[in-house]
Every structure is written in C-alpha cells, then in structure tokens.
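S.K.: Dropping the sequence and predicted coords here.
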Amino acid sequence: MTVRVDRRGPVATFTFDRLTKRNAFDAAMTAALDSALNDFEDDDSLRVGIITGGTEAFSAGTDVVSWAGEPTPRGGPYGVAGRTITKPLIAAVEGIAAGGGFEIALSATMIVASTASTFSFPEVKLGLIAECGGLFRGPRALPLNVARELLLTGGTLSATRAYALGLVNRLTVPGEALSEALELATSIATVAPIAVRQTLEALEALHCADDEIGWNATDRAKEAARGSADALEGVAAFKERRSPRWTGR
C-alpha cells in the first residue's frame, strides 16, 4: 500500500508510503491517492484532510524511472494537483517537497512544515518544466521574483523562509508537522461544516479563476520541453548520476 489512510473522527490523514523512493510518485501511487481522496470527498462525515509523507520526506515528486501515470479524472496529476478542492486539505511537510511534491503541497488548502523541510522546483535541471501547477501556483503563493528564481534555477527554499514569505501557515520543530496539522484540522472540524464548505468554495472560485489559463500555458511549455533533446539528456543524466550535457535543442 503506497498511501495509508487513518481517521480521527472527522479528520482523515493520507500518508505517502514509498520512502525507499523518497515518496516519489509512480502510477500506482497516483491511483492510490486519487482513490483515497475520492472517498474522502464523498464521505460527509469527514470534514478535513491531511496529506503527509511522514517524518522523513514529503515527496520528491515524479519517479522519473517509472513516471507517475496519467492524470486521473477527478484529481488530475498525482490524483490531487488538478482536483477541485471541496473540503480543507492540509499538507504536513517534513523533509523535501521537490518538484511534483512541492506542487502537491501547493494544491492543498494550507501548509504546515517543520524547520527541516525544503521546497523546490528542480525540473529545469532535468530539461523539464514544473508541469503540475507550479508555473501558476508558485507565483500565487510566493512573491513573483521568488517564484521566478525557484522555477528558473531549480534552487531550494527553506521552510523558515517559506514561513516568513507566507507560503507556510505554521512552522514546527522537526517531527511535529503532522501533530500541528492535526491541531489545525481539528480547529476547522469543530466549526460549522456548511459555512466552512461555502467559504472554501468561494475562496477557490475567486483564487483559481485563472487556472484554465495556467494549465493551458503549462501544457504548451510541457510539450516544448518534453520534446527537446535536452529533456532526454537531462533525464538520462539523472538516471546515470552524471552532469547533463545541454545542447539547447
């Protein structure tokens, strides 16, 4: 089982369980998270969800050896990055949230992170682009120039700076992100459920009004990047653990 589901009253926790691959997503993991989140959305007794990778790593994104499978009908990439969020979903981040892992965190309603966690878009180092929402959600959640730097260099953002910039809602000591996320989830679950749902729906409608434009722009960039010789070289170099030899083609 690559995604564990635990329930505490009205709060459901979804834990990625592929630590040997730093919780990188393959097709089976995408399908598992999609199914778990579909059940969560369809269960009226569940009010808040938490996604986490445990205490060692949130997610390294796509497993570039086996890839992450096709987007799902309800959830999109990874079963979550294209999902219309109907209930609050909190990302509890420990360790790396890289590439698609960062994009999964960005698709959540809020982020809780420990000081040991980091965020990055390393795709350009492979000759690829952030394909799963990072191109438009990154600049929404961060100052534009910070997002540009991350997306264009593949550099890393510490959780401490992410908290100062407003990306992270709550910052914890290492190992306590899930506990803090549970506290936050419980505080949401104790207030009026219809009011929460309607508030979230309104916020999502306003905040995500340009998502279609973002996905279309991303698809164009993805097609150009994936079709390049540099993308083939970048992935090959990653698998062979060597420096890539870029040609600009």
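M.R.: Arrived safely, thanks for sending. Numbering: from 1, shown residues only.

S.K.: rest of the way, CA atoms for contacts and neighbours
M.R.: OK.

S.K.: Mind jotting down where the strands sit in this structure?
M.R.: For the chain, strands defined by DSSP state E occupy the ranges 3-8, 11-16, 48-52, 89-93, 96-98, 110-114, 118-120, 156-158, 170-172.

S.K.: now the angle from the first one to strand 48-52?
M.R.: Okay, so that is strand 3-8. Here strand 3-8 points in a direction 140 degrees away from that of strand 48-52 (axes from the mean of the first three to the mean of the last three Cα atoms, to 10 degrees).

S.K.: buried set for strand 3-8?
M.R.: The neighbour-count check on strand 3-8 (16 or more other Cα atoms under 10 Å) flags 3-5 as buried.

S.K.: Can you lay out the residues you listed as TSV showing distance to S107?
M.R.: Listed next are these as TSV, based on distance: Cα to Cα, whole Å:
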residue	distance to S107
V3	17
R4	19
V5	19
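
S.K.: which one of the residues you listed is nearest E180?
M.R.: V5 (17.9 Å; Cα to Cα).

S.K.: My guess is D26 contacts P71. True?
M.R.: No - between D26 and P71 no contact is recorded; they are 11.5 Å apart, counting by Cα atoms under 8 Å.

S.K.: Give me the more crowded residue out of those two.
M.R.: D26 (22 against 19; other Cα atoms under 10 Å).

S.K.: Just the helices from this structure, written as ranges.
M.R.: In the chain, helices defined by DSSP state H lie at 27-42, 100-107, 134-141, 144-153, 159-164, 177-189, 193-207, 211-226, 229-240, listed in chain order.

S.K.: Deepest-packed of those, please.
M.R.: Sort the helices of the chain by mean neighbour count, taking mean count of other Cα atoms under 10 Å, and helix 100-107 sits at the top with a mean of 26.

S.K.: In TSV: the strands of the chain, plus distance to T199.
M.R.: Converted to TSV, these look like this (distance: least, Cα to Cα, whole Å):
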stretch	distance to T199
strand 3-8	23
strand 11-16	18
strand 48-52	14
strand 89-93	14
strand 96-98	28
strand 110-114	14
strand 118-120	28
strand 156-158	30
strand 170-172	21
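
S.K.: sorry, back to before: would you mind telling me which of the helices of the chain is nearest T115?
M.R.: Evaluated over those, closeness to T115 peaks at helix 159-164, with 5.5 Å, by Cα to Cα.

S.K.: ok, and here's another one to check against it:
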Amino acid sequence: MTDEVLVTHEDGIATITINRPDQRNAVNRAVSYGVCAAVDELDARDDLRVGILTGAGGTFCAGMDLKAFLRGEVTRVEGRGILGIAMTPPKKPLIAAVEGYALAGGFEAVLACDLLVAARDAKFGLPEAKRGLAAAAGGLLRLPRLLPPRIALELALTGEMVTAGRLDRYGLVNALVEPGEALAEAKRLARKIIANAPMSVAASKRVMVEQQDWTLEEMFARQAEITGHLLASEDAREGATAFAEKRVPEWKGR
C-alpha cells in the first residue's frame, strides 16, 4: 500500500483516504492501485462491512493527475478504471465522504460509490470537455441514471461545477453537512448499515444495482435467485428472535 492512500479499519468500517493534499488528491497510478487494493480488501474480509472513500486536506479528489498523464503514466487500473472502482465497484457498500472539490475522475469515483455525504460548500463537476477529453470513467454512463437527464447533460457539456446543495435538491446526496463533518457523518451512516444483517445488505445492494437492466418478465425470478436464501438463513431466525426478545441481533452472516 502506498502512503498516497491511507487505510484504517475500525468497527467494521474501512476508511480509505486519498492522501495527496498538495496535489488536490489528483489521481496518479499509485493512488488508483492503492484505492483498488483497499477496496479489494474490504470485499475479501468478513470483519469489514462498509467502506468510506474520502480525501485528505479538505479536498476529495480533483480527478486525474494531468501532469502524470502528460508523462505517460497510466492513472487507471487495467480492466477496472480509475481507482479500480469505475468499472468494478465493490460488492459491499461504499460511501463517498466529500469535502471541497470532487471533479472529473473524482466526481466519477463519487458516482461509483453507493451513498454520498457532502459538505455544504463542496463542489462537483465533469470538466473533461474543457480539456479535450470525455468523462469516460463512468460519468457519462452513471450521471444520467442518477440525475434528471437534462441536468446530467448540462454538467457534461458545459464542464461547469455544481454545488452540493444543487445535487442535494436532485436527490444525489444522502446527507448534506457542515464543512469538516463529512467523514464523521459518513461513519454514522456506515454504523447504521453495519447494524443490519450482512447477507441482507449484500443481497439488497446486488439486486438494486443489477435490476436496472432486468425486464419486467424476469425481474422477480432474478431477484429470487439473489435473495431466496435469506428466508432460510440463521440470520433470519436471529432477526425475528431478537425482535421478539427486544434485544440487539447477533449476526452470523449465514
């Protein structure tokens, strides 16, 4: 793991911090592969339940390091895109905690996350058109699914920044907080997820991500393939028993 990506594990939460504040946390090869490795560890370890992606020094991520790009450095993970999540997001929930700027690949990383906590003064944008590029790390694909199409098109075509408040009005932000509070609020949100059964969380995320491409005729059958095992699980019995006994469930993940 590179020192340009800091990772901490605490109470089931993996906090992944892009640590290049002097470069506004711009993404070079080391950052992409470092975040990718941390996300893979999140998925691989049973004791880790939720990931948080954030940036050091009051900025989330300014996108691809253009100086590294000009040097010929590949700033994406082969076959997986920027930060290793653009094309292959983790199976477990990933929360973006955004302070300052989330631009270009930084905004696209936010869109690859499942939930977003943003400071009120945070700013987002896809300025690729201003640089002769395109937001091909997921921005052009995910943004129209998450925002009204004309608003998504406006952001892609103008390359202008948009405030967290405006994105909140369109439903993209889960929690809008005071500056400096994004990470703390993301951890509170993570703890709410961790309180629930791990298999239920995993199945719920998978259905909600994959169902976008299901037809009406197949959707319930496809859902049953993913969620059918839950009813017979130990955790289902534990959830019902804990409710009846008015206590906190002790999840086994099976």
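M.R.: Perfect, I can see it now. Predicted model, so just to flag it, every value in this text is computed and none were measured.

S.K.: tell me the most buried of the strands of the first structure?
M.R.: Comparing those by mean neighbour count (mean count of other Cα under 10 Å), strand 89-93 ranks first with a mean of 29.

S.K.: Tell me which of the helices of the first structure lies nearest to T13 of the first structure.
M.R.: Among the helices of the first structure, the nearest to T13 of the first structure by Cα to Cα is helix 177-189 (8.6 Å).

S.K.: how close does the closest residue to W215 of the first structure other than its chain neighbours get to F102 of the first structure?
M.R.: Leaving aside its sequence neighbours, W215 of the first structure sits nearest to G133 (Cα to Cα, 6 or more residues apart in numbering; 7.0 Å). As judged by Cα to Cα, to the nearest Å, G133 of the first structure and F102 of the first structure stand 10 Å apart.

S.K.: T115 of the first structure too?
M.R.: Separation of T115 of the first structure from F102 of the first structure (Cα to Cα): 16 Å.

S.K.: and for stretch 147-162 of the first structure, what span of the second structure is it aligned with?
M.R.: Under the alignment (TM-score structural alignment), stretch 147-162 of the first structure falls on residues 152-167 in the second structure.

S.K.: Between its first and last residues, how far does the matching stretch reach?
M.R.: End-to-end for stretch 152-167 of the second structure, by Cα to Cα: 11 Å.

S.K.: What range does stretch 122-130 of the first structure cover in the second structure?
M.R.: On the second structure, the counterpart of stretch 122-130 of the first structure by TM-score structural alignment is residues 127-135.

S.K.: first to last residue in that stretch, what's the distance?
M.R.: So stretch 127-135 of the second structure: terminal residues 8 Å apart, Cα to Cα.

S.K.: just how off-centre is that stretch within its chain?
M.R.: From the chain centre to the centre of stretch 127-135 of the second structure is a distance of 22 Å (Cα atoms, centre = their mean, to the nearest Å).

S.K.: Give me the contacts around that stretch.
M.R.: With contacts defined as Cα atoms under 8 Å, 6 or more residues apart in numbering, stretch 127-135 of the second structure is touched by 103-105, 108, 126, 156-161.

S.K.: how about a cut-off of 7 Å?
M.R.: The contact list for stretch 127-135 of the second structure, computed with Cα atoms under 7 Å, 6 or more residues apart in numbering, reads 104, 126, 157, 159-160.

S.K.: now stretch 175-191 of the second structure
M.R.: With contacts defined as Cα under 7 Å, 6+ apart, stretch 175-191 of the second structure is touched by 50, 95, 97-99, 116-121.

S.K.: next one: stretch 21-31 of the second structure
M.R.: Contacts for stretch 21-31 of the second structure (Cα under 7 Å, 6+ apart): 2, 4-5, 18-20, 55-57, 59-65, 68, 73-76, 83.

S.K.: what do we get in the first structure for K205 of the second structure?
M.R.: Mapped onto the first structure by TM-score structural alignment, K205 of the second structure lines up with L200.

S.K.: T172 of the first structure maps to what in the second structure?
M.R.: Counting by TM-score structural alignment, T172 of the first structure lines up with V177 in the second structure.

S.K.: Distance of that match relative to D43 of the second structure?
M.R.: Using Cα to Cα, V177 of the second structure is found at 28 Å from D43 of the second structure.

S.K.: hang on, the earlier thing: any chance of the helices of the first structure in JSON lines, plus distance to G82 of the first structure?
M.R.: Below are these laid out as JSON lines (distance: least, Cα to Cα, whole Å):
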{"stretch": "helix 27-42", "distance to G82 of the first structure": "11"}
{"stretch": "helix 100-107", "distance to G82 of the first structure": "8"}
{"stretch": "helix 134-141", "distance to G82 of the first structure": "11"}
{"stretch": "helix 144-153", "distance to G82 of the first structure": "19"}
{"stretch": "helix 159-164", "distance to G82 of the first structure": "23"}
{"stretch": "helix 177-189", "distance to G82 of the first structure": "22"}
{"stretch": "helix 193-207", "distance to G82 of the first structure": "13"}
{"stretch": "helix 211-226", "distance to G82 of the first structure": "9"}
{"stretch": "helix 229-240", "distance to G82 of the first structure": "24"}
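
S.K.: Which position in the first structure pairs with T15 of the second structure?
M.R.: In the first structure, the residue paired with T15 of the second structure according to TM-score structural alignment is T13.

S.K.: Next, the contact list for the residue nearest to its match when sequence neighbours are not counted, please.
M.R.: Excluding the flanking residues, the one nearest T13 of the first structure by Cα to Cα, 6+ apart is I50, at 4.6 Å. Residues in contact with I50 of the first structure, defined by Cα under 7 Å, 6+ apart, are 12-14, 89-92.
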